[in-house]
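Chemist: pasting the sequence and the predicted model now:
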Amino acid sequence: MNRRNFIQKTSVLGAAALLPISAFTVAKKSKYKMGLQLFTIRDAMAANPLATLKAVKAMGYEDFEAYGFDSEKGTFYGYKSAEFKTILDDLGLSVSSGHYGFSPYLDKSEDELKRFVDLCIEGAHALNSPYITWPWIAPEQRTMDNFKLMARLLNIIGEQVTASGLGFAYHNHGFEFEDHNGENGYDIILNETDSDLVKLQMDMYWVMHSANTTPKELVAKHPGRYVMWHIKDMDKVTRDYSELGNGSINYVDVLPDPEKSGLEYYYIEQGGNFASSSMESVATSAAYFKKHLQTFL
């Protein structure tokens, strides 16, 4: 093994060694597995998925949300879906949701969309993932007409995914809350989708960053629909992403009641703005979460 390959294969493990063993222990058994959105550590997953999964498992992460499914190849992180599931099983890990690339299908036919959804269902079934999640639309797509179109497509996808025995959800960012002459995209999604077919994944950072409401207020208005959460902190100065505990969101006050929410899974996430590296950031967030927040879940 040359020096470059050795560094790639071992550097992702370094973050786990930065914290004492006591930081990775939990006194109380949680009802939920501690989850991580793998997009947070996309650089490490690209370099060496297996070593990365071993490292984050050592930090206490047990469950993941995937991203980057290649629908034509049927692969996650370069592995065939069945091969990736074997890796997860060997490590005692799970993937309970995935973010799939639905955005281009706003501009394609329903037949093309349904074919893509079938491929996503195959991938999710291969990983034994309970949820398929629509995560994002491109900036040029963020019009009120497209939000209305998307709501209709969400219902179509939700029906198809539900018929396959899986759940379907929509993940918010901040753009859904932007005002368009007294309307916003999130209200359209909430009001024009079938709550039995289209569940919601609440990104609490974006709610606190962009919405004129709070996670608790959203749950109170739509109890049982927020089946997944994304938990990440907000930089005190720039309002960019931050490690849990380093930012301005007081999650002790912000977290809704998980039963009222309908919570099934949560994922710690940090899209960027790492203090040092993505792996060190997820280690910091894991330690903070277990010390201060896991008791609520």
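Modeler: Okay, I see it.
Chemist: from here on, contacts and neighbour counts on C-alpha atoms
Modeler: Will do.
Chemist: quick one, strands of this protein?
Modeler: 35-37, 63-67, 75-76, 79-80, 94-99, 131-134, 167-171, 199-203, 226-231, 233-234, 241-242, 265-268 (DSSP state E).
Chemist: include mean neighbour count and distance to G182 when you put those strands into JSON lines, please.
Modeler: Shown next, in JSON lines, are these (neighbours: other CA atoms under 10 Å; distance: least, CA to CA, whole Å):
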{"stretch": "strand 35-37", "mean neighbour count": "25", "distance to G182": "33"}
{"stretch": "strand 63-67", "mean neighbour count": "23", "distance to G182": "33"}
{"stretch": "strand 75-76", "mean neighbour count": "19", "distance to G182": "41"}
{"stretch": "strand 79-80", "mean neighbour count": "16", "distance to G182": "46"}
{"stretch": "strand 94-99", "mean neighbour count": "23", "distance to G182": "30"}
{"stretch": "strand 131-134", "mean neighbour count": "25", "distance to G182": "25"}
{"stretch": "strand 167-171", "mean neighbour count": "23", "distance to G182": "22"}
{"stretch": "strand 199-203", "mean neighbour count": "24", "distance to G182": "22"}
{"stretch": "strand 226-231", "mean neighbour count": "24", "distance to G182": "25"}
{"stretch": "strand 233-234", "mean neighbour count": "26", "distance to G182": "27"}
{"stretch": "strand 241-242", "mean neighbour count": "24", "distance to G182": "28"}
{"stretch": "strand 265-268", "mean neighbour count": "24", "distance to G182": "32"}
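Chemist: here's the one I want to compare it with:
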Amino acid sequence: MALSRRTMLRGAAAGAVAAGAAAALPGTASATGERGGGRPWSRRVPKDKISIQLYTLRSVLETDLEGTLSALADIGYRKVELAGTYGRSATEFRAILDRYHLRASSTHVGIDGDLDQAIADAKILGNRRSNVAWASYPTLAEWREFAGRLDAAGKLYRRAGIGFGYHNHAHEFARIDGVRPWDVLVRGTSRRNVSLEMDLYWVVVGGGDPVGEFYKVAGRVRQYHVKDRAPDGGFADLGEGNIDFPRIFRSNWPLEVDEYIVENDEPVDALRCAKTGYDYLVGVRF
């Protein structure tokens, strides 16, 4: 008899705890999933789950929108995550994406503006998910109030047939009066209304373990921002830093996420970063 999803979640979470939910650092893993001559692994990231956050390419998108999107398609991307439409309307931007056979499956949004218009734009763009990209407050009371607003927005998106989530940075893991804002958001929102877009780099920088944090909210992480960490703590192109992505992906595979989104906040060469990230995710084994 097939296990129920609840039983699978409970068993997977218990397994992660029993195994110690090893931290993502240190060390760099090869794209084959081998380390120090160890045996290769067979699982891989499906190509149709690979995306890229266009914030990574903002500098070149501002100067050559269509050429950059065309280059992403040539690399192999079929999905992108938006962070603005560069002066184009939702309809205009969708037409450009369609021209290059790209789909904006996700987008970064806020919740302080016109939510009805944001939802309408999301439908035009073809978004399956929308995520709040940033929030920061000095007190727990403000975080709790924000969690309530986040949940209310998520309900509107859910009723419109669009998934809704929150994207973390590092500060959500820094305690305020002994409590992490991340935990306030998790407890203050419904899993029906608010999913989680886990930025693996920022979890690590914030002192968390991506595997342990994943299982604490088992089933709510629907997307990863796959962003690597340089030895000096800055950003690195995928596979050139020290976050052990094969370990993270391997540990969390029973609850595989919907999208693996390439990102680098400060790339040296945006298009090279995009290609390196795509090639890494296609080649990684875990």
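Modeler: Sure, I can see it. Here the structure is a predicted model, which means the values were calculated and not measured.
Chemist: that older thread, adding distance to L50 of structure 1, write the strands of structure 1 out as CSV.
Modeler: Shown next, in CSV, are these (distance: least, CA to CA, whole Å):
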stretch, distance to L50 of structure 1
strand 35-37, 15
strand 63-67, 14
strand 75-76, 12
strand 79-80, 11
strand 94-99, 14
strand 131-134, 23
strand 167-171, 27
strand 199-203, 27
strand 226-231, 24
strand 233-234, 27
strand 241-242, 25
strand 265-268, 20
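Chemist: nearest to Q141 of structure 1, of those strands?
Modeler: Q141 of structure 1 lies closest to strand 131-134 among the strands of structure 1, at 14.3 Å (CA to CA).
Chemist: in structure 2, what residues pair with that closest one?
Modeler: The alignment of strand 131-134 of structure 1 onto structure 2 (TM-score structural alignment) spans residues 129-132.
Chemist: contact partners of that stretch?
Modeler: 105-111, 122, 162-167, 197 (CA atoms under 8 Å, 6 or more residues apart in numbering).
Chemist: and the two most separated of the residues you listed?
Modeler: Across those (CA to CA), the longest gap, 18.8 Å, separates S105 and I111.
Chemist: which bit of structure 1 covers stretch 168-182 of structure 2?
Modeler: Going by TM-score structural alignment, stretch 168-182 of structure 2 sits over residues 172-186 in structure 1.
Chemist: what comes into contact with that stretch?
Modeler: 135-136, 142, 144, 147-148, 201-203, 206-207, 209-212.
Chemist: Q117 of structure 2 -> structure 1?
Modeler: Match for Q117 of structure 2 (TM-score structural alignment): L119.
Chemist: restricted to helices, list the contacts of stretch 172-186 of structure 1.
Modeler: 144, 147-148, 206-207, 209-210 (DSSP state H).
Chemist: adding distance to S248 of structure 1 and neighbour count as columns, could you present those residues in TSV?
Modeler: Putting those into TSV (distance: CA to CA, whole Å; neighbours: other CA atoms under 10 Å) gives the following:
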residue	distance to S248 of structure 1	neighbour count
M144	31	17
F147	30	22
K148	34	16
W206	13	23
V207	13	19
H209	10	17
S210	14	16
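Chemist: of all those residues, which two lie farthest apart?
Modeler: K148 and H209 (23.6 Å).
Chemist: next, work out how far apart the closest residue to P135 of structure 1 other than its chain neighbours and Y131 of structure 1 are.
Modeler: Spatial nearest neighbour of P135 of structure 1, chain neighbours left out: H171 (4.8 Å); criterion: CA to CA, 6 or more residues apart in numbering. Per CA to CA, to the nearest Å, H171 of structure 1 is found 12 Å from Y131 of structure 1.
Chemist: how about V95 of structure 1?
Modeler: 9 Å.
Chemist: same question, F6 of structure 1
Modeler: The value you get for F6 of structure 1 to Y131 of structure 1, if CA to CA is used, is 36 Å.
Chemist: same check on L263 of structure 1?
Modeler: Following CA to CA, the distance that separates L263 of structure 1 from Y131 of structure 1 is 13 Å.
Chemist: same deal with S276 of structure 1?
Modeler: 32 Å.
Chemist: and for D235 of structure 1?
Modeler: Taken as CA to CA, the span from D235 of structure 1 to Y131 of structure 1 is 30 Å.
Chemist: any residues in contact with both of H171 and Y131 of structure 1?
Modeler: Here H171 of structure 1 and Y131 share no contacting residue, scored by CA under 8 Å, 6+ apart.
Chemist: how about the helices in the stretch 1-150 of structure 2?
Modeler: 5-18, 58-63, 65-75, 90-99, 115-125, 140-159 (DSSP state H, counting those that start in this stretch).
Chemist: which residues in structure 1 does the second one match up with?
Modeler: It stands for helix 58-63 of structure 2. Taking TM-score structural alignment, helix 58-63 of structure 2 hits residues 42-47 over in structure 1.
Chemist: and the matching stretch, how far out from the chain's middle?
Modeler: Centroid displacement of stretch 42-47 of structure 1 relative to its chain, using CA atoms, centre = their mean, to the nearest Å, is 16 Å.
Chemist: check the mean deviation of that stretch from structure 2.
Modeler: Stretch 42-47 of structure 1, aligned to structure 2 and superposed, deviates on average by 0.7 Å (mean CA distance after the TM-score superposition for structure 1).
Chemist: tell me the buried residues in that stretch?
Modeler: 42-45, 47 (16 or more other CA atoms under 10 Å).
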